[in-house]
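[1] Build me a structure from this.
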Amino acid sequence: MTYALGTRLIAEFIGTALLVILGNGSVANVDLKGTKGNGSDWMLIAVGYGAGVMIPAMMFGSISGNHINPAFTIGLAVSGLFPWNEVLPYIAVQMAGAIVGQLLVVAAYKPHYDLTEDTQHILGTFSTINATKSKLNGFINEFLGSYILFIAALGITKAPFFQNNLGTAHMGLGFLVATLVASLGGPTGPGLNPARDLGPRLVHWLFPLKHKGSSDWGYAWVPVLAPILAGIAGIATYKGFFM
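    Reported below is the predicted structural model:
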């Protein structure tokens, strides 16, 4: 069944919002002072982001394709797998969904934002930060993680093994993201998604938090450009060899 563009855009909006709520919400639970999960380990965050991709994928994979990521949308379009005239509408609702999702995270954790004085912990619940303040390392990390994400995501959803059960494939996407966060998340977060980073960073910049600190705009281009380039390369690689 083919869905109208408006229906698919609603799915992309809700899916991206869920990604941010479940993913950044898990970071807030770990890093903000006074939460029930404060001080928990990295695996809680990996599970949050994994579920943040898996649940929308199972809800909307058969409706909009569950891109929930501008880099995936652009990469598909460059390889001729998605119409260019729908790229900007998809990206617009993905950005809007990420912003709304982050606003809901702030609403849910507002007392704990007020208690937390570490500005890096606060920013980390919105956007990515390179642990060693290296843009080069951040770019390499984001590109590598995103390349694996996109080539694997396309491989999982297009593989003949899953064609009779795409629901299982969409579940696999959650394990893919959780593993990427666990394996490559140490240096940056990671972002792997321009909307997931840029939308919440805009919220951080504009929202009057008590201990906000810098939004680190000097680094903001890294988690936008690296995933886009990786999306183009990863999807082209899979298409070139396996489709």
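
[2] make it CA atoms for all contacts and neighbour counts henceforth
    OK.

[3] thought residue 118 was touching residue 210?
    No: counting by C-alpha atoms under 8 Å, residue 118 does not reach residue 210; the two are 10.9 Å apart.

[4] Show me what counts as buried in stretch 125-133.
    125-130 (16 or more other C-alpha atoms under 10 Å).

[5] Among those residues, which lie within helices?
    Counting by DSSP state H, no part of these is found in helices.

[6] Now distance to residue 76 too, for these, in JSON lines please.
    Formatted as JSON lines, the buried residues of stretch 125-133 follow (distance: C-alpha to C-alpha, whole Å):
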{"residue": "125", "distance to residue 76": "29"}
{"residue": "126", "distance to residue 76": "27"}
{"residue": "127", "distance to residue 76": "25"}
{"residue": "128", "distance to residue 76": "24"}
{"residue": "129", "distance to residue 76": "27"}
{"residue": "130", "distance to residue 76": "28"}
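
[7] Pick out whichever of those residues sits closest to residue 96.
    Distance to residue 96, by C-alpha to C-alpha, is smallest for residue 126 among the buried residues of stretch 125-133, at 14.5 Å.

[8] run this one through as well so I can compare:
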Amino acid sequence: MAKMSGFLGELLGTFVLIVLGVGVNCGVNLNETYGKQNSDWLMIAFGWGMAVTMGVYVAGNIGSQGHLNPAVTIAEAVFGLFPWHQVSGYLLGQFLGAMLGAIVVTIHYYPHLKVTTPAEGNHVGIFATAPAIDQPVFNLLSETIATFTFIYVLLNLGNFTVGLKPFIVGFLIFAIGMSLGTTTGYAINPARDWGPRLVYTLLPIPNKGNSQWSYAWIPLVGPILGGLLAAALFKIQ
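    From the prediction side, this is the model:
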């Protein structure tokens, strides 16, 4: 058993290492990725990482497990790592929290939205995700792979709401963003995408662009698939 654990640990640990390491190289070198197109991608990825860190701290202190992500909640429930009777409350809280956050940001930046056109940046990409290259099959695979990697590492952290572990989660998000997020903007979280996208659609935001609902199924389905695969692997390792 120890020999098999050593093999699996080295295999899966090296797998994660190469996915994230080679992924970074691709994200900053290949044409038409967000990493190569956008000089601010480092700031965006780091900002989202710290956003998750602070969200996990708040959720954990209040008494939740800090999922903040339906893909995490559903995957853990399906594989017996989280009680089903709590799933509906977690999912409702995640989607409503995402919407409320997007509303507050809209109010905060409203004067700037008024003076920014879609071509200048007032587009759904501020609120939700969109692919750098629109190819649905590969976009779905990108979200599935990124979420699988994220949730698999997350599950191996154990209780990630304690001590400095939320910072580890934040840096994990940062690593995913830099390595695998440059193809689709790495939703890896249906609530993070659908909640703000709905707010962008419904609120009377001046000069706004198209909400791109035709793409929205990908950041919903891909993360759930990735989460289920990650939890399945975690259970059998």
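
[9] Give me the residue at the spatial middle of the second structure.
    Closest to where the C-alpha atoms of the second structure average out (C-alpha atoms, centre = their mean) is residue 188, at 3.1 Å.

[10] Quick check: stretch 94-110 of the first structure compared with the second structure, mean distance?
    By mean C-alpha distance after the TM-score superposition for the first structure, the fitted stretch 94-110 of the first structure averages 0.6 Å away from its aligned residues in the second structure.

[11] Which residues does that stretch contact?
    With C-alpha atoms under 8 Å, 6 or more residues apart in numbering as the contact definition, stretch 94-110 of the first structure has outside contacts at 12-21, 24-25, 28, 68-70, 113, 126, 195-196, 198-200, 202-203.

[12] Could you turn the buried ones of these into a PyMOL selection?
    Of these, the buried ones can be selected in PyMOL as follows, counting by 16+ other C-alpha under 10 Å:
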select buried, resi 12+13+14+15+16+17+18+19+20+21+24+25+28+68+69+70+113+126+195+196+198+199+200+202+203
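
[13] buried sites along the top helix by length along the first structure?
    Using DSSP H, we find that the single longest helix of the first structure is helix 87-115. For helix 87-115 of the first structure, a neighbour-count test (16+ other C-alpha under 10 Å) marks 90-91, 93-106, 109, 112-113 as buried.

[14] Spell out the residue ranges of the helices in the first structure.
    Under the criterion DSSP H, the first structure contains helices at 5-31, 42-60, 70-78, 87-115, 119-124, 135-158, 166-184, 194-206, 222-242.

[15] for the second one, packing partners?
    If you count contacts as 3 or more C-alpha pairs under 8 Å, 6 or more residues apart in numbering; DSSP states H and E, helix 42-60 of the first structure packs onto helix 5-31, helix 166-184.

[16] Tabulate those helices in CSV, adding columns for distance to residue 235 of the first structure.
    Shown next, in CSV, are those (distance: least, C-alpha to C-alpha, whole Å):
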stretch, distance to residue 235 of the first structure
helix 5-31, 20
helix 166-184, 15
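
[17] most neighbours per residue, which of those?
    Stretch with highest mean neighbour count among these: helix 5-31 (a mean of 24; mean count of other C-alpha atoms under 10 Å).

[18] so how far is stretch 156-175 of the first structure off the chain centroid?
    Stretch 156-175 of the first structure has its average C-alpha position 19 Å from the chain's average C-alpha position, going by C-alpha atoms, centre = their mean, to the nearest Å.

[19] I misspoke; the intended subject was stretch 139-157 of the second structure.
    That offset, for stretch 139-157 of the second structure, works out to 9 Å (C-alpha atoms, centre = their mean).

[20] Run a quick neighbour tally on the counterpart of residue 223 of the second structure in the first structure.
    Here residue 223 of the second structure is matched to residue 227 in the first structure, going by TM-score structural alignment. When counting by other C-alpha atoms under 10 Å, one arrives at 31 neighbours for residue 227 of the first structure.
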